[in-house]
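In: predicted model and sequence follow; I will ask about them next.
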Amino acid sequence: MISWGQAQQATVLLDGALVYQDADFDAPVIATLKRGAVHSISTGKKGPFFKIRLKPGSVGWISDTDVKPGVYKLAAPKEEKKRVEEKEEKRKPFFATRYRGPALDFINFTEDTLGQERSEFLPFYGVKFNGFNTIFTGEIYTEGNILFHLGAPKYYSEVTGKGGDGFIFLADFLFQTVLPQGKNGIFFYGFGPMFRYSHFTLEVPNGTKTLSYSADDMTLGAVFDLGLSWRFGRYSVRTDAKYYWERTKYYGFGLNLGWEF
């Protein structure tokens, strides 16, 4: 008799390996196993068969050519490797793939206000999309950004001595040239139009009173950028530097996590 007193772990070598009711190739098949599955088998054999435990209370017999004592991580079979390679070949090149996702930009926002140009680095949050066929159909690589900053720059409170509130809205659209840097990397640069709208609610001391007023500004301009992007599976990480040219001129840096669409 085969005893389970010294059972051992074993790895199934063949997808669809047959488990027989008895140690006989003519016996009924009671189960099939997946390649790479790990089961307990007997340490001894009955002819060319190991006794195998399928689950508590359920045992059968498996050919010694279909299992290997020990736990192993099996390499993909040739057919599976071929399918993976074919899938990779059919996948679009990185530069030809569209992405969209959240964006974080730090911009040295500059405006002509309170008698002079004033600047402050501000965080902007929003979304970015990039790739072919995002706005225009055809072989035109483009990028679009919609960004918001909530609050007023600190230079208002530094001058007035009072707090301020509001927001800044930035939107831009760039036509870009893309230079592949290997299979999963690209370098890009481009330019395009940009739009800015800002609205601030400010408080200004006036003698013994405090006056509140709204400062609204809207302008068109241009933006230039250059950057790098890397692909990780269906995702991309994109970083760039931008130069804004409108009533004032300022620059910023951005980071984006995108996914294919």
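Out: Structure's in. What do you need? Only a predicted model underlies this, so the values are computations on that prediction, with no experimental measurement involved. Numbering: from 1, shown residues only.
In: contacts and neighbour counts: CA atoms only from here.
Out: Fine.
In: scan this structure for its longest strand.
Out: Longest strand in the chain by number of residues (criterion: DSSP state E): strand 209-232.
In: return the list of helices and strands in contact with that strand.
Out: strand 164-180, strand 185-206, strand 235-245 (3 or more C-alpha pairs under 8 Å, 6 or more residues apart in numbering; DSSP states H and E).
In: recalculate using a threshold of 6 Å.
Out: Helices and strands touching strand 209-232, by 3 or more C-alpha pairs under 6 Å, 6 or more residues apart in numbering; DSSP states H and E, are strand 185-206, strand 235-245.
In: tell me which strands and helices the next helix or strand after the shortest one is in contact with?
Out: Heading C-terminal from strand 235-245, the first helix or strand you meet, by DSSP states H and E, is strand 249-260. With contacts defined as 3+ C-alpha pairs under 6 Å, 6+ apart, strand 249-260 has these neighbours: strand 99-113, strand 235-245.
In: buried residues in strand 249-260?
Out: Buried residues in strand 249-260, defined by neighbour count with 16 or more other C-alpha atoms under 10 Å: 250-259.
In: mind listing residues that contact that strand?
Out: Contact partners of strand 249-260, identified using C-alpha atoms under 6 Å, 6 or more residues apart in numbering, comprise 98-108, 234-244.
In: that strand vs strand 209-232, what angle?
Out: With axes from the mean of the first three to the mean of the last three C-alpha atoms, to 10 degrees as the basis, strand 249-260 and strand 209-232 are set at 50 degrees to each other.
In: excluding sequence neighbours, find me the nearest residue to Tyr239.
Out: Actually, residue 239 is Thr. It isn't Tyr. Counting by C-alpha to C-alpha, 6 or more residues apart in numbering, Thr239 lies nearest to Leu255, which is 4.6 Å off, once chain neighbours are set aside.
In: ok, the one you found to Ile52 distance?
Out: 54 Å (C-alpha to C-alpha, to the nearest Å).
In: another structure for you, compare them:
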Amino acid sequence: MAIKIKILKSLLLIILSVGTVSVYALSAFAAPAVKSKKTAKRKDAGQSAVIKVDGSAVYEVPNFDSPVLEYMDRGKQVKISKKIYPGIGGLGAFYKIRIKKGFYGYIADTDAEVSRKGKSSRDGSDDDEDDDENLESETDPTKLQSGLFSENVQEEGADTFYLTRYIGFAYSSFNYSEVLRNQVETSPVKMLGMKMSGPTGIMGGMPLDMNVLFTTTAPNFYSDISDATSGFMLISDALVVLPLYESQRVILYYGFGAMLRYSSWQVKLKSQPGKAAIDSQELGLGAAVTGGAALRLGARLVLRADARYYYEKEPYLGYGAALQFKY
């Protein structure tokens, strides 16, 4: 009876862990679903503006740490979006700006001043007005490309690497440490599982990196005291991630958060050969930090690699890789 209760407890913990990940996935998926409907798509015809600050930087994405595409002179007439884009990570606000035909970037909202199209102050014949109109069509950015900012705002924001949601299969290897026989034992442990990355429906939509990892192979140091060991170990974490560098294909990032470990091993001791296996269960909670990189392999596929440092009852370091799909 006692064994059945312990098995039920283990199954309940696994169900709770999987349920937590499922809620995360559903909340992340459901939150932007309504906004991405094609029927709700609104066109942004753009607006004319003047650069206020000499040497204003135009960034690749709405982030002050992203690559600079161009510097603009004060007084230059440009075309910007009517929509203001929040900066990635919550820092700053940006307009989308046309650099040249088919080439766009993002400029801080404090560097561009919206201007109203004024009427010509010159009096003349209809031919003169036609000439002014033709000249204006070449120099006035409001007439260069009427559909310039027609992309859906949510789709544009979600297309940045940092703000795109991915899910996939993960592999991790930890230099796992545990106190056994009143001393710290260390052994490599390989685990398989699932990784989710990107904005969520929780924490105000802050991008997270979540892992759920599982193994049925006990650490090697158990073989020193046991003839046979069976069971499993589960490690899960949730980390807030921030970009160090981001382009359309590559992102470097770091993060911090919390982790959970649960292990349940049935250990048959060498010192007690005639007795039944001992049921050893342990729960560990701790902090986690990570650093990693991801590479886009296509429109929907990403290869991700990272290193993670866990600190619970004993600290240990690991590394991992994941193949993820956009969802």
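Out: Received, thanks. Everything numeric in this text was worked out from a predicted model, so none of it was measured.
In: where does the TM-score land?
Out: Comparing the two superposed chains by TM-score structural alignment, normalised by the length of the first structure, the resulting TM-score equals 0.62, with 173 aligned residues with a C-alpha RMSD of 2.0 Å.
In: quick one on the thing from earlier: can I get the helices and strands packed on strand 249-260 of the first structure in CSV with distance to Ala171 of the first structure?
Out: Below are those laid out as CSV (distance: least, C-alpha to C-alpha, whole Å):
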stretch, distance to Ala171 of the first structure
strand 99-113, 12
strand 235-245, 11
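In: residues contacting the residue nearest the centre of the first structure?
Out: For the first structure, the residue lying nearest the average C-alpha position, counting by C-alpha atoms, centre = their mean, turns out to be Tyr235 (3.3 Å). For Tyr235 of the first structure, the contacting residues are 258-259, taking C-alpha under 6 Å, 6+ apart as the criterion.
In: also Thr229 of the second structure?
Out: Contacts for Thr229 of the second structure (C-alpha under 6 Å, 6+ apart) come out as 266-267.
In: that one matches what in the first structure?
Out: Correspondence of Thr229 of the second structure to the first structure, assessed by TM-score structural alignment: Gly164.
In: then Tyr262 of the second structure?
Out: For Tyr262 of the second structure, the residue aligned by TM-score structural alignment is Tyr197.
In: and what of Glu138 of the second structure?
Out: Structural correspondence for Glu138 of the second structure with respect to the first structure (TM-score structural alignment): none, the position is unaligned.
In: assumed Glu138 of the second structure was part of a helix.
Out: Yes - with DSSP: H, G, I helix; E, B strand; the rest coil as the criterion, Glu138 of the second structure is part of a helix.
In: that one: how many residues sit nearby?
Out: When neighbours are defined as other C-alpha atoms under 10 Å, Glu138 of the second structure has 11 of them.
In: what's the separation between it and Pro86 of the second structure?
Out: On the measure of C-alpha to C-alpha, Glu138 of the second structure and Pro86 of the second structure end up 31 Å apart.
In: now swap in Ser56 of the second structure and tell me
Out: With the distance defined as C-alpha to C-alpha, Ser56 of the second structure ends up 18 Å from Pro86 of the second structure.
In: same question, Ala322 of the second structure
Out: With the distance defined as C-alpha to C-alpha, Ala322 of the second structure ends up 29 Å from Pro86 of the second structure.
In: what range does stretch 106-123 of the first structure cover in the second structure?
Out: Going by TM-score structural alignment: stretch 106-123 of the first structure matches residues 173-190.
In: how far does the matching stretch sit from its chain's centre?
Out: Here the centre of stretch 173-190 of the second structure is set off from its chain's centre by 31 Å, with C-alpha atoms, centre = their mean, to the nearest Å.
In: cool, and stretch 153-172 of the first structure?
Out: Relative to the mean C-alpha coordinate of its chain, stretch 153-172 of the first structure is positioned 33 Å out (C-alpha atoms, centre = their mean).
In: one more: stretch 318-327 of the second structure?
Out: The offset between the C-alpha centroid of stretch 318-327 of the second structure and the centroid of the whole chain comes to 11 Å, using C-alpha atoms, centre = their mean.
In: okay, now the equivalent of Lys209 of the first structure over in the second structure: neighbour count?
Out: In the second structure, the residue paired with Lys209 of the first structure is Gly274, using TM-score structural alignment. Gly274 of the second structure: 9 surrounding residues under other C-alpha under 10 Å.
In: element containing Ala25 of the second structure?
Out: With DSSP H and E as criterion, Ala25 of the second structure is part of helix 2-30.
In: how about that helix: buried residues?
Out: Going by neighbour count (16+ other C-alpha under 10 Å), the buried part of helix 2-30 of the second structure is 10, 17, 21, 24-25, 27-29.
In: re the thing from before, relative to Glu143 of the first structure, how far out is the residue nearest to Thr239 of the first structure?
Out: Applying C-alpha to C-alpha, the value for Leu255 of the first structure to Glu143 of the first structure is 13 Å.
In: and the gap between Ile146 of the first structure and Arg196 of the first structure?
Out: On the measure of C-alpha to C-alpha, Ile146 of the first structure and Arg196 of the first structure end up 10 Å apart.
In: now Leu226 of the first structure
Out: The spacing between Leu226 of the first structure and Arg196 of the first structure, counted by C-alpha to C-alpha, is 20 Å.
In: tell me the secondary structure at Asp131 of the second structure.
Out: Reducing the assignment to helix, strand or coil with three-state DSSP, the entry for Asp131 of the second structure is helix.
In: neighbours of it, just the number please.
Out: Here the neighbour count serves as a burial measure; for Asp131 of the second structure (other C-alpha under 10 Å) it reads 12.
In: ok, now how distant is it from Leu244 of the second structure?
Out: 50 Å.
In: quick one on the thing from earlier: which one in the second structure is aligned with the residue nearest to Thr239 of the first structure?
Out: In the second structure, the position corresponding to Leu255 of the first structure is occupied by Ala321, as judged by TM-score structural alignment.
In: does Glu89 of the first structure lie in a helix or a strand, and which?
Out: Glu89 of the first structure is located in helix 78-90, with elements delineated by DSSP H and E.
In: buried stuff in that helix?
Out: Neighbour-count burial for helix 78-90 of the first structure [16+ other C-alpha under 10 Å]: no residues qualify.
In: one more: stretch 160-168 of the first structure?
Out: Buried residues in stretch 160-168 of the first structure, defined by neighbour count with 16+ other C-alpha under 10 Å: 163-168.
In: then stretch 246-263 of the second structure?
Out: Buried-residue list, stretch 246-263 of the second structure, by 16+ other C-alpha under 10 Å: 246-247, 250-263.
In: off-centre distance for it?
Out: How far stretch 246-263 of the second structure lies from its chain's middle: 8 Å, per C-alpha atoms, centre = their mean.
In: neighbouring contacts of the longest strand of the first structure?
Out: Taking contacts as C-alpha under 6 Å, 6+ apart, the residues outside strand 209-232 of the first structure that touch it are 184-204, 236-246.
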